[in-house]
Every structure is written in C-alpha cells, then in structure tokens.
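S.K.: Kindly generate the corresponding structure for this input.
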Amino acid sequence: MIPSSPVAAGIAAVVVLLGLLVIVRRIRGPSADARESKRAHDAAQERDPPVSIGETYEFGVTELTDHHSGTEVAVGKVEGFVVFTEDIPNGISKGDVIRAKVLSFNEGRTSADATFVTKA
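M.R.: Have a look, this model is predicted:
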C-alpha cells in the first residue's frame, strides 16, 4: 500500500530509515572504542590490582566526574588501574598530579576508591 498524502509518505520513510539503522547497527556491532574498553576491562579482571588498600599513590587526574556517591571525584590511573578519588578540594582540575589513599576496591577489583591526600 502506497501512502496517499505527503505527510504519510514522510512518516513511512522515517520508519523505514529507522528500521534500516537498527539492522545496520546490529550487523556492525560495538564501536572500536567499546571493544577496546571491554578488552581493557576483561584484562583488568584477570590481574591483581597494582595498588593496595591503605597505601598512598601519586597520579595524574585524567578527568573529573560524578561518582555513584553523588559527589565529584577525580579519576586517574596507577599502572593503568583506575582510581576514583573522593574529597577533592576546589581547584583540582584535569592534568593535576595528586596523592590519594586507597580505601577499597570495586566488586570486580577492576578499580579502586580513594580519598584525596594532597596535591603533588
């Protein structure tokens, strides 16, 4: 059945295009970034964390983000291992080097939560 009005034809075209986009997305699979993130996550689960609870580490802040705690945290890496640092003072920004004390690991031990000690 061919739509008789331009509006109906436009709606039909949009529905067909959306359907094609869904099909193409399923065929292509995840993006290269998503695949790399999954690979890094899987590798992190297979190794022992390079940090220990109670120890202090120095690292660069790679980003500031909202953590599940609802507060802004500094994110950085120690030997490729992600550390979320809470209790950061105002003025800390991406690129700063900080020291943080590791408090706990996440459930899969692929990242750690820490508390800010000082700016390096």
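S.K.: going forward, measure contacts and count neighbours with C-alpha atoms only.
M.R.: Will do.
S.K.: Tell me the buried residues in the longest strand seen in the chain?
M.R.: The longest strand of the chain (DSSP state E) is strand 56-66. Going by neighbour count (16 or more other C-alpha atoms under 10 Å), the buried part of strand 56-66 is 56-62, 64.
S.K.: could you dump these to TSV with distance to A34?
M.R.: Formatted as TSV, the buried residues of strand 56-66 follow (distance: C-alpha to C-alpha, whole Å):
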residue	distance to A34
T56	31
Y57	28
E58	28
F59	25
G60	24
V61	22
T62	19
L64	21
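S.K.: now the other sequence, so there's something to compare against:
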Amino acid sequence: MEYVWILGGVAVVAIALGWIGYLWRWRSAEARESKQAHEAAQERAPPVELGETYEFGITEFTDHHSGDRVAVGKVEGFVLFTGDVPDSTDEGDVIRAKVLSFNEGRTSADATFVEQV
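M.R.: Below is the predicted model of the structure:
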C-alpha cells in the first residue's frame, strides 16, 4: 500500500515539474517577442511629429515620476504619454493630444492634453 502513496507522490512531483517547465518556456517566448518588438520600434521612424496633434484612445493611466496622472495611448502602435488630462477622463475615452518631446530612443513620446473627443 505504501508504494501507491510513493507512486502518487512521484506523479504529483512530475506533473508539477512539467507545468513549471511549460510556464518557463512560455514566459521566455513572451520576453523574446517583447524584446523583438522593442528593437523594431527603435529602428523605425516615429509615426508622429513634434508639435502635431493626434487623436487616440486612452488604454491606461500611469503615475509620472512627478506624481501626476498620465494617460497612455497609441498612435499607429507608437506610445504617447499624455499629461494634463482631466480627472473626468477614463480608459477607453478618445482624446486629442499635442506631441511635446520624444523619449530616449524615440520609441515613445510625451504629449499634453488638448481636448476630449
């Protein structure tokens, strides 16, 4: 009867190790894809221009290092961090923002809120 418990324990450990291996490979593939997307973004010219206004949906909010609430959105896959967004805006709202500056590597830009659409 003891061998049944031992075999059961071995089976549980084998399943757990298999699951851990699967998750590790999945996370490695995800990290590889993220790195490739970042490198591709560094190689292409930004699809936005300084001083121009763009319309996009807010995908999320984040806190700027200054403590300000910043809206995050994308224009043609290019990330814009937009400040001065009214507290009444929510994720999914469409806004217009003016591009102020590019961030290091020109893979994203800072913008300022113009209006809610």
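S.K.: care to give me the TM-score?
M.R.: Once superposed, chain against chain, the TM-score is 0.74 (TM-score structural alignment, normalised by the length of the second structure); 98 aligned residues with a C-alpha RMSD of 2.2 Å.
S.K.: before we move on, the earlier item: by contact count, what packs against the longest strand of the first structure?
M.R.: strand 72-78, strand 97-105 (3 or more C-alpha pairs under 8 Å, 6 or more residues apart in numbering; DSSP states H and E).
S.K.: if we can go back for a sec, any idea which of the buried residues of strand 56-66 of the first structure is closest to S104 of the first structure?
M.R.: Using C-alpha to C-alpha, T56 is the member of these that lies nearest S104 of the first structure, at 12.3 Å.
S.K.: So that closest one versus V16 of the first structure, what's the distance?
M.R.: Applying C-alpha to C-alpha, to the nearest Å, the value for T56 of the first structure to V16 of the first structure is 56 Å.
S.K.: thinking again about what came up before, so what touches the longest strand of the first structure?
M.R.: Strand 56-66 of the first structure is contacted from outside by 51, 72-78, 93-102, 120, using C-alpha atoms under 8 Å, 6 or more residues apart in numbering.
S.K.: Pull out the buried members of these.
M.R.: Using 16+ other C-alpha under 10 Å, the buried members of the contacts of strand 56-66 of the first structure are 51, 72-77, 96-102.
S.K.: Show me which pair in those is furthest apart.
M.R.: Greatest spacing in those, by C-alpha to C-alpha: V51 and E72 (21.9 Å).
S.K.: picking that back up, and the longest strand of the first structure, how far from the second structure on average?
M.R.: Averaged over the aligned pairs, strand 56-66 of the first structure sits 0.5 Å from the second structure after superposition, using mean C-alpha distance after the TM-score superposition for the first structure.
S.K.: Throw the helices and strands packed on strand 56-66 of the first structure into TSV and include distance to S111 of the first structure, thanks.
M.R.: As requested, these are exported to TSV (distance: least, C-alpha to C-alpha, whole Å):
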stretch	distance to S111 of the first structure
strand 72-78	9
strand 97-105	6
